[in-house]
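Engineer: Next one to model:
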Amino acid sequence: MRYRHRRTVAAAALAAVAVLGLPGCSAVMGEEASLVDADSLTVGVKYDQPGLGLEGEDGEFSGFDVDVALYIARRLGVAAEDVEFVGLVSSEREEKLISGEVDMVLATYSITPARKTQVTFGGPYYVAKQDLLVRADATDIESVRDLEGRSVCQGEGSNSARRITEGLGIDVRQMDAPSYSACIDRLREGDVDAVSTDNLILAGFLAEDPEAFRFVNNPFTDEKYGVGLPYGDVRACEAVNKAVSEMYQDGTAEELLDTWFGETDLEVTTSVPQFEGCS
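Structural biologist: A predicted model of the protein is given here:
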């Protein structure tokens, strides 16, 4: 039996947890309910990140994450017309997935140990690298070390600034904004010195306004973009990993990366990422 309604899978798992008193829903999701049985999917994506997830005036979504989601859905047996996209920001990803408002999340969603306690991740479907975007006239910023004592903007729910302060020991002034598009606005207006996040995100914004900004192109971390799935849905995770492998092997991944980022100076990776595992 296929699940036609987007909340069926998550609701079934949550109900079982409530009855059995389990700390998670892996026992249920692994055997009784899975997104691989779905007839339709609701997918959470970013709505304000050009090149990755951007909502147009007509309400349609476009970008690399959107195209990857459609590819995965097709491999799961769900037609494009049965995929509904929901726009979200970084801080909403776990909430919307756990509540069942979305079935799957592809929204520059870095796989971290903390997130893996609430979400099962397929993939990664791409390994991005954290980098910097600065104003075009900021010629004195050539690496993350040059940010000492300066202001860095990150979107709420992101770990980008903490990776600089705690991970690298560089003293920066962290400025939070509701989204990365808001960070870009602050950078343009001179309110912050840099925006730091994954290079795919930065490349998308740079492509929209190449005269205003400069891509430092000196990466300092790996960011594994995962497909967020209901916690414990191992069957879906395995199916997603198979789909991602096929996407790279048949040349689709390289084609999509060229479509969305080919006109920037970003060096993309076109080999199959090393998967995290589904257990």
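Engineer: from here on, contacts and neighbour counts on C-alpha atoms
Structural biologist: Will do.
Engineer: D82 - how many residues pack around it?
Structural biologist: 16 (other C-alpha atoms under 10 Å).
Engineer: mind checking how far it is from H5?
Structural biologist: Distance of D82 to H5, computed by C-alpha to C-alpha, to the nearest Å: 11 Å.
Engineer: Need the residues touching each of the two.
Structural biologist: Both D82 and H5 are contacted by D39, S40, L41, under the criterion C-alpha atoms under 8 Å, 6 or more residues apart in numbering.
Engineer: between those, which is nearest G123?
Structural biologist: Within the shared contacts of D82 and H5, proximity to G123 (C-alpha to C-alpha) peaks at L41, which comes in at 17.9 Å.
Engineer: that older thread, buried subset of the shared contacts of D82 and H5?
Structural biologist: D39, S40, L41 (16 or more other C-alpha atoms under 10 Å).
Engineer: Check the secondary structure at the nearest residue to A107 once chain neighbours are set aside for me.
Structural biologist: What sits nearest to A107 in space, not counting adjacent residues and going by C-alpha to C-alpha, 6 or more residues apart in numbering, is V45, at 4.6 Å. Three-state call for V45 (DSSP: H, G, I helix; E, B strand; the rest coil): strand.
Engineer: quick one more, to check against the first:
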Amino acid sequence: MKLRKASLAAAGAVALALTATACGGGGDDKGSGGDGKITIGIKIDQPGIGLKTPDGKYTGFDVDVATYIAKELGYDAKDIVFKETKSADRESAISRGDVKFIAASYSINDERLKKVDFAGPYLLAHQDVLIRADDNSIKSPADLNNKKLCSVTGSTSAKNAKEKLAPKAQLQNYGGYSECLTGLENKAVDALTTDDSILAGYASQASFQGKFKLAGFKMTNENYGIGLKKGDSDLKKKIDAALTKMVADGSWDKAVKANFGPAGYKNEPAPKIGNVVK
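Structural biologist: Coordinates of the predicted model:
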């Protein structure tokens, strides 16, 4: 009898442990474990979008959006763990469960939708070109042909520029936009292409003011979405609701002005959820 009771107790303990593991949100999904934290993928080298400052803080529009979403999901700011996710690593970070979701100037496109899901969009940007302030040779996208054009490995901008806009451009793929900017300043490259929102952030930095200018080409539509694991419809629904609320209560406009206002960036109105502009 004592042996049977002991066996039942052991079985109960195992069942309780398994239940605790399932409820803790652990396992392969490391983005939101049982420690009450949530890990969010962002960029950390894009002023105005996602930037890690020397004092260890995170600033930018994507950071503000991610923080708002996390709050709506039940997490305080102190419970957020921001993780750098470079352009080429975003799909892998999501599939591995390294992050719960990604807010990192992540444009929605058909190729990416095969691997991940997107909530949103939450911002409509346009591909543009940043050039040196004294450069008058680039007046249209066609002028990029035979120029040294810099972009970041894995970004849609590099592919668009080479395949559709300037097939003869000498494309230079770097690991980050800050590296491209250094190359542009040192005349190692002639232009930097990515979204106008990102370029405006760089151009507005105190150390670069007056050195660069936006060409003003609205070459593509870039619908920024929140990347998340394929098939996670529940999380997608919750994030879409959070984004809708952020626009409705004025927090979206406030974040746009705070992060892009100093650069004079003329943003598009907040897009409607599910409305991806081609």
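Engineer: Could you quantify their similarity as a TM-score?
Structural biologist: TM-score for the superposed chains, counting by TM-score structural alignment, normalised by the length of the second structure: 0.84, backed by 253 aligned residues with a C-alpha RMSD of 2.3 Å.
Engineer: Show me what E84 of the second structure aligns to in the first structure.
Structural biologist: Aligned by TM-score structural alignment, E84 of the second structure pairs with G87 of the first structure.
Engineer: mind listing what the nearest residue to that match once chain neighbours are set aside touches?
Structural biologist: Nearest residue to G87 of the first structure in three dimensions, chain neighbours excluded: Y47, at 4.8 Å (C-alpha to C-alpha, 6+ apart). Residues in contact with Y47 of the first structure (C-alpha under 8 Å, 6+ apart) are G53, L54, E55, F61, G87, L88, V89.
Engineer: swap the cut-off to 6 Å and go again
Structural biologist: Each residue near Y47 of the first structure by C-alpha atoms under 6 Å, 6 or more residues apart in numbering is listed here: G53, L54, E55, G87.
Engineer: Give the equivalent position in the second structure for it.
Structural biologist: Counting by TM-score structural alignment, Y47 of the first structure lines up with I44 in the second structure.
Engineer: Show me what counts as buried in the helix or strand containing F260 of the second structure.
Structural biologist: Using DSSP states H and E, F260 of the second structure sits in helix 251-260. In terms of neighbour count (16+ other C-alpha under 10 Å), helix 251-260 of the second structure has its buried residues at W252, A255, V256, K257, N259, F260.
Engineer: The fifth one and D62 of the second structure, how far apart?
Structural biologist: Between N259 of the second structure and D62 of the second structure the computed distance is 9 Å (C-alpha to C-alpha).
Engineer: go on, the first one?
Structural biologist: Computed as C-alpha to C-alpha, the W252 of the second structure to D62 of the second structure distance reads 11 Å.
Engineer: Okay, strands next: where are they in the stretch 51-200 of the first structure?
Structural biologist: Secondary structure of the stretch 51-200 of the first structure, counting by DSSP state E, counting those that start in this stretch: strands at 53-55, 61-62, 83-88, 104-105, 120-135, 151-155, 173-177, 194-198.
Engineer: center of the first structure - which residue?
Structural biologist: Central residue check for the first structure by C-alpha atoms, centre = their mean: the C-alpha nearest the mean position is that of T108, 1.6 Å away.
Engineer: Once you drop chain neighbours, what's closest to the counterpart of it in the second structure?
Structural biologist: When the second structure is aligned by TM-score structural alignment, T108 of the first structure is paired with S105. For S105 of the second structure, ignoring the flanking residues on the chain, the nearest one in space by C-alpha to C-alpha, 6+ apart is Y224 at 5.7 Å.
Engineer: now swap in V144 of the first structure and tell me
Structural biologist: Leaving out its chain neighbours, the residue that sits closest to V144 of the first structure by C-alpha to C-alpha, 6+ apart is L132, at 7.3 Å.
Engineer: I figured that neighbour hits N218, correct?
Structural biologist: No: applying C-alpha atoms under 6 Å as the test, L132 of the first structure and N218 come out as separate, 7.6 Å apart.
Engineer: Check the gap between F61 of the second structure and D253 of the second structure for me.
Structural biologist: Between F61 of the second structure and D253 of the second structure the distance is 10 Å, computed by C-alpha to C-alpha.
Engineer: How many residues are close by the nearest residue to D39 of the first structure once chain neighbours are set aside?
Structural biologist: Using C-alpha to C-alpha, 6+ apart and skipping residues adjacent in sequence, the residue nearest D39 of the first structure is R4, 5.0 Å away. Per other C-alpha under 10 Å, the neighbour tally for R4 of the first structure reads 14.
Engineer: Then the one 4 residues further on?
Structural biologist: T8 of the first structure is flanked by 17 other residues according to other C-alpha under 10 Å.
Engineer: so who does the equivalent of C183 of the first structure over in the second structure touch?
Structural biologist: Here C183 of the first structure is matched to C180 in the second structure, going by TM-score structural alignment. Listed by C-alpha under 6 Å, 6+ apart, the contact partners of C180 of the second structure are C150.
Engineer: switch the cut-off to 8 Å
Structural biologist: When contacts are counted by C-alpha under 8 Å, 6+ apart, C180 of the second structure touches C150, S151, V152, Y174, V189, L192.
Engineer: Isn't the fourth one up against T153?
Structural biologist: What it means is Y174 of the second structure. Yes: counting by C-alpha atoms under 8 Å, Y174 of the second structure touches T153, with 6.0 Å between them.
Engineer: Let me see the ranges of the helices in the stretch 151-278 of the second structure.
Structural biologist: Taking DSSP state H, counting those that start in this stretch, the helices of the stretch 151-278 of the second structure run over residues 156-160, 177-185, 196-203, 233-248, 251-260.
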